[in-house]
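Colleague: This is a predicted model, with the sequence first.
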Amino acid sequence: MSNPLYTRLQATAKRLIEKYGQAGNIRRITPPDPVTGGDGTATDYPCRLFPASYDRRYVDGTNILASDKQLYIGAIGIGVSPKVGDVAIGADGTEYHIVHNDPNNYDAVTNVVFIVQGRIL
């Protein structure tokens, strides 16, 4: 059973991302069949996201680049949990390759918000 505090935090995060964020997609590419080969299959999952710039003090040029964005992705109504290797696509068509993820799951039950590091390649 989820903690009511985290459920309220999840609803607050959803409300703020709905208000200030944009429509987007999480694109997950499944690997090809190891026997028959071929190309991987791309599947898009609709989401709401809010891209924010990193504070300059965190940009070190190695782990976090100046062009990287923090992507706040709403946890309610998304079909998957964003993970490293996925691609987040913003409303303007900008593709952010997810290089680090943080699910903000404090009680191991409720995903409050997904905060991922997106890199434009």
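Modeller: It's in.

Colleague: contacts and neighbour counts: CA atoms only from here.
Modeller: Noted.

Colleague: just the helices in this structure please.
Modeller: 4-20 (DSSP state H).

Colleague: Below is an additional structure, to be compared with the one above:
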Amino acid sequence: MLNPLYARLQLSAARLVTKYGQQGTVTRITHPDPVEGGSGTETAYPAKLVPLTYDHRYIDGTNITTADRQVYISSDGLAIVPAPGDIVTAGGVTYHIIAGDPNNYDGITNVVVIVQGRVVS
């Protein structure tokens, strides 16, 4: 059953990301069929997001590097849940998603998706 509290939290998060963030894309690449072959397809989904620098206490140089960004992605109206292997583009910078947290407290509503993005070099 949908909890109205989490729906309100999702709308509040979407409003804040829209106010302080920017327009970007989350791109999912589907791999070709292992039997039939072919080429993978890229599908870009528009998203509102905010890339932030990690606090220095979290940067260990291995799991989180100085080039990584913590990207808050509004889940309101987003067709997919960003996951490792997807690509996020924001402000002309492209990030590979290394880890993700959909902030899903009730098992139904994703309030906001927070991902670790590593700059593509």
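Modeller: Sure thing, it's come through. None of these values were measured; they are calculated from a predicted model.

Colleague: Can you pull the TM-score for these?
Modeller: Overlay of the two chains. TM-score (TM-score structural alignment, normalised by the length of the first structure): 0.96; 120 aligned residues with a Cα RMSD of 0.8 Å.

Colleague: Number of residues surrounding the closest residue to residue 90 of the second structure other than its chain neighbours?
Modeller: Take residue 90 of the second structure and drop its neighbours on the chain: the residue closest to it by Cα to Cα, 6 or more residues apart in numbering is residue 24, 4.7 Å away. By the other Cα atoms under 10 Å criterion, the neighbourhood of residue 24 of the second structure contains 21 residues.

Colleague: next one: residue 86 of the second structure
Modeller: 20.

Colleague: residues contacting the closest residue to it other than its chain neighbours?
Modeller: Closest residue to residue 86 of the second structure in three dimensions, ignoring its sequence neighbours and counting by Cα to Cα, 6+ apart: residue 28, at 4.9 Å. Going by Cα atoms under 8 Å, 6 or more residues apart in numbering, residue 28 of the second structure touches 42-44, 85-87.

Colleague: which residues does residue 11 of the second structure contact?
Modeller: For residue 11 of the second structure, the contacting residues are 76, 111, taking Cα under 8 Å, 6+ apart as the criterion.

Colleague: ok so, going back, next one: the aligned partner of the residue nearest to residue 90 of the second structure in the first structure from residue 11 of the first structure, what distance?
Modeller: Aligned by TM-score structural alignment, residue 24 of the second structure pairs with residue 24 of the first structure. Between residue 24 of the first structure and residue 11 of the first structure the computed distance is 19 Å (Cα to Cα, to the nearest Å).

Colleague: Quick check, residue 74 of the second structure in contact with residue 17.
Modeller: Yes. With contacts defined as Cα atoms under 8 Å, residue 74 of the second structure counts as touching residue 17 at a distance of 6.3 Å.

Colleague: between the two, who's got more neighbours?
Modeller: residue 74 (27 against 20).

Colleague: residue contacts, that one?
Modeller: Taking Cα under 8 Å, 6+ apart, we find residue 74 of the second structure in contact with 10, 13-14, 17, 47-49, 111-113.

Colleague: Ok, residue 94 of the first structure next?
Modeller: For residue 94 of the first structure, the contacting residues are residue 120, by Cα under 8 Å, 6+ apart.

Colleague: Looking at the second structure, name the residue matched to it.
Modeller: With TM-score structural alignment as the matching criterion, the partner of residue 94 of the first structure in the second structure is residue 93.

Colleague: so where do the strands sit in the first structure?
Modeller: Taking DSSP state E, the strands of the first structure run over residues 22-30, 41-53, 69-74, 87-89, 95-102, 113-119.
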